[in-house]
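Undergrad: Quick one, fold the following:
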Amino acid sequence: MCRLVAYLGKPLPLKRFILEPPHSLLVQSYAPQEMTAGLLNGDGFGLGWYDRRLRPQPFTYKNILPIWNDPNLAGLCEYVTPSCLLGYVRSATPGLAVDYSNCQPFVQHSLSAVHNGRVENFRSTLYRPLRQQLTDEDYLNIQGLTDSEHLFAWILHHYKLTGDLAQALSKSFVSLLDLVPAVEVTFNFILSDGQRLIASRLAHGGAAPSLYYLSDHPDYPGVVIASEPLFKDERWVSCPPGAILVVTEEFQVQRWHPPEARAPTV
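TA: Got it, this is the predicted structure:
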């Protein structure tokens, strides 16, 4: 499964997350330690970051090459210094193409998202019933074929109904189980509007992928969220299964277990 990293805090260069740490996102692409499916994350990667002085929408950089083969990455990581970052390295679900339309982060307006997980047999179980319930705008915004992008559209659908990203994340997960109650769903998402991070570690019918967060570290003046710790430090906290994290504009972590998200496994 893919590996994720996100940050909200005072500006830091991308290299502090992508290249420099002993277990950076680059290292997690070829030597992950806690993946439950697959061996490598060599099917492309993507970065999204915000500079709200210039625009509310995120900037993105994507490549279908393995992250270790991108000749532009080192220069980009020296130059870009974001206060809000989303990144991932991809382990493609068998049968889904390695192309740019399937590459994260996914973006709509000022919102961006990365996902680690899957819907079991997505094309035959959830693809059609989910698309039938989307608005025209969300339907037309889907460019690729991945379950991840469809789930992002599903979250946006609920965001329009609730007006709150954390509630939308929770309700979209529960409503998926109403559509396909006997299907395995793993639902580690990180969402951002450039001012907050919303992350989930949710699953139904299987184990949720690993997810950690780090705050109050002198070298990272904010909050880091990652599939695996970037370096050894006792301040990394494992996010409990069934939890949603909200990182506020003040870089505070709020952790909660929405009752409606505690769906029984099958």
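
Undergrad: For the rest of this, base every contact and every neighbour count on C-alpha atoms.
TA: Fine.

Undergrad: ok now do the residue nearest the centre of the chain, which residues does it touch?
TA: By Cα atoms, centre = their mean, the chain has its centre lying nearest to residue 114, at 2.6 Å. Listed by Cα atoms under 8 Å, 6 or more residues apart in numbering, the contact set of residue 114 reads 4, 86-88, 104-106, 148, 189-191.

Undergrad: let's go with 6 Å and repeat that
TA: The neighbourhood of residue 114, defined by Cα atoms under 6 Å, 6 or more residues apart in numbering, consists of 105, 189-190.

Undergrad: element containing it?
TA: Element membership of residue 114 [criterion: DSSP states H and E] is strand 111-119.

Undergrad: in the next helix or strand after that strand, what counts as buried?
TA: Per DSSP H and E, the first helix or strand lying C-terminal to strand 111-119 is helix 122-125. Using 16 or more other Cα atoms under 10 Å as the test for burial, helix 122-125 gives residue 122.

Undergrad: Before we compare anything, build this one as well:
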Amino acid sequence: MCRHLAYLGPEEPLGRLLVDPPHGLYRQSWAPRRQRHGTVNADGFGVGWYAPGDPVPARYRRSGPIWADPSFADLARVVRSGAVLAAVRDATLPGADGAAAAAPFAGDRWLFSHNGAVAGWPAAAAPLVPALPPVEMLSLEARTDSAFVWALLLHRLRAGEDPGRALAGTVRELAEAAPASRLNLLLTDGTAVLATAWGDTLWYRTGPGGGTVVASEPYDDDPRWQEVPDRSLLRADRAEVRLSSLKDPAPAP
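TA: The predicted model follows:
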């Protein structure tokens, strides 16, 4: 459930990344090609982007389907960025959190998205609650598994943990508590993209102009797309992509 995408590269209109491709995130909201769980991603959407000179990202999120928001078409046509994270949502469970439950989540300079589900939510995650200070539990943006996953990860990041190690540690912690979980996580600070493949599809593409796209599935049939093996950690910048195994105890930074 859910589809998401991150981009780093030369400035592009949001629409060129999300709407114009023949199988872009816009179309994936009703016709994903490789989604293994769920069929329609109509429970909200969001896009976050970075403006030159400002390390804190902007976000636009809504609770309904992306195709039903005429304002997004205007925004996507004129807003340009060289660092973007966007997602369309298929809810794990019904809820009343609205746009607050739609990725990307944000904290400090980070944007985050979760493609998947914490199995047995919320009971299976209860043993992990003590890992968070009470104020962080009370500050959750939404009462969803994805918001809780983000709180666990952000706690590690704010403690100074390397982002790759923080992602890997969060995934292993959740997988141990809820073994059937699907934990494809996507994280960016506008200069790098980190992602995990754990139970669902993840692909990446690098372009000749220095751009890198990491996504749940390819948005076109360009042969440069490469699939990330399951149980992998991906680190990317505008120049290269590196993969390491999440089965290793500590993927190297």
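
Undergrad: And the TM-score between them?
TA: The TM-score (TM-score structural alignment, normalised by the length of structure 2) is 0.93; 250 aligned residues with a Cα RMSD of 1.8 Å.

Undergrad: thinking again about what came up before, return the subset of the contacts of residue 114 of structure 1 lying in strands.
TA: Among these, DSSP state E puts 189-190 in strands.

Undergrad: Structure 2: which residue goes with residue 169 of structure 1?
TA: Aligning on TM-score structural alignment places residue 169 of structure 1 opposite residue 167 in structure 2.

Undergrad: Please determine how far its match is located from residue 38 of structure 2.
TA: Per Cα to Cα, to the nearest Å, residue 167 of structure 2 is found 25 Å from residue 38 of structure 2.

Undergrad: got a list of what residue 210 of structure 1 touches?
TA: Applying Cα under 6 Å, 6+ apart, the residues near residue 210 of structure 1 are residue 227.

Undergrad: Next, find the distance separating it from residue 116 of structure 1.
TA: Per Cα to Cα, residue 210 of structure 1 is found 9 Å from residue 116 of structure 1.

Undergrad: what do you get for residue 214 of structure 1?
TA: 19 Å.

Undergrad: And the strands in structure 1?
TA: Going by DSSP E, structure 1 shows strands at 3-9, 45-49, 59-63, 84-89, 106-108, 111-119, 185-192, 197-204, 212-217, 220-226, 237-238, 243-247, 253-256.

Undergrad: So for residue 167 and residue 38 of structure 2, which sits in the more crowded spot?
TA: Per other Cα atoms under 10 Å, whichever of residue 167 of structure 2 and residue 38 has more neighbours is residue 167, with 26 against 12.

Undergrad: Neighbour count: residue 214 and residue 116 of structure 1, which is higher?
TA: The residue with more neighbours, out of residue 214 of structure 1 and residue 116, is residue 116; 24 against 21, by other Cα under 10 Å.

Undergrad: rewinding a little: just tell me which of the strands of structure 1 ends up closest to residue 137 of structure 1.
TA: strand 106-108 (10.0 Å; Cα to Cα).

Undergrad: Tell me the gap between that closest one and the middle of its chain.
TA: Here strand 106-108 of structure 1 is found 12 Å from its chain centre; the criterion is Cα atoms, centre = their mean, to the nearest Å.

Undergrad: Can you spell out which helices and strands pack onto that strand?
TA: Here strand 106-108 of structure 1 touches no other helix or strand, going by 3 or more Cα pairs under 6 Å, 6 or more residues apart in numbering; DSSP states H and E.
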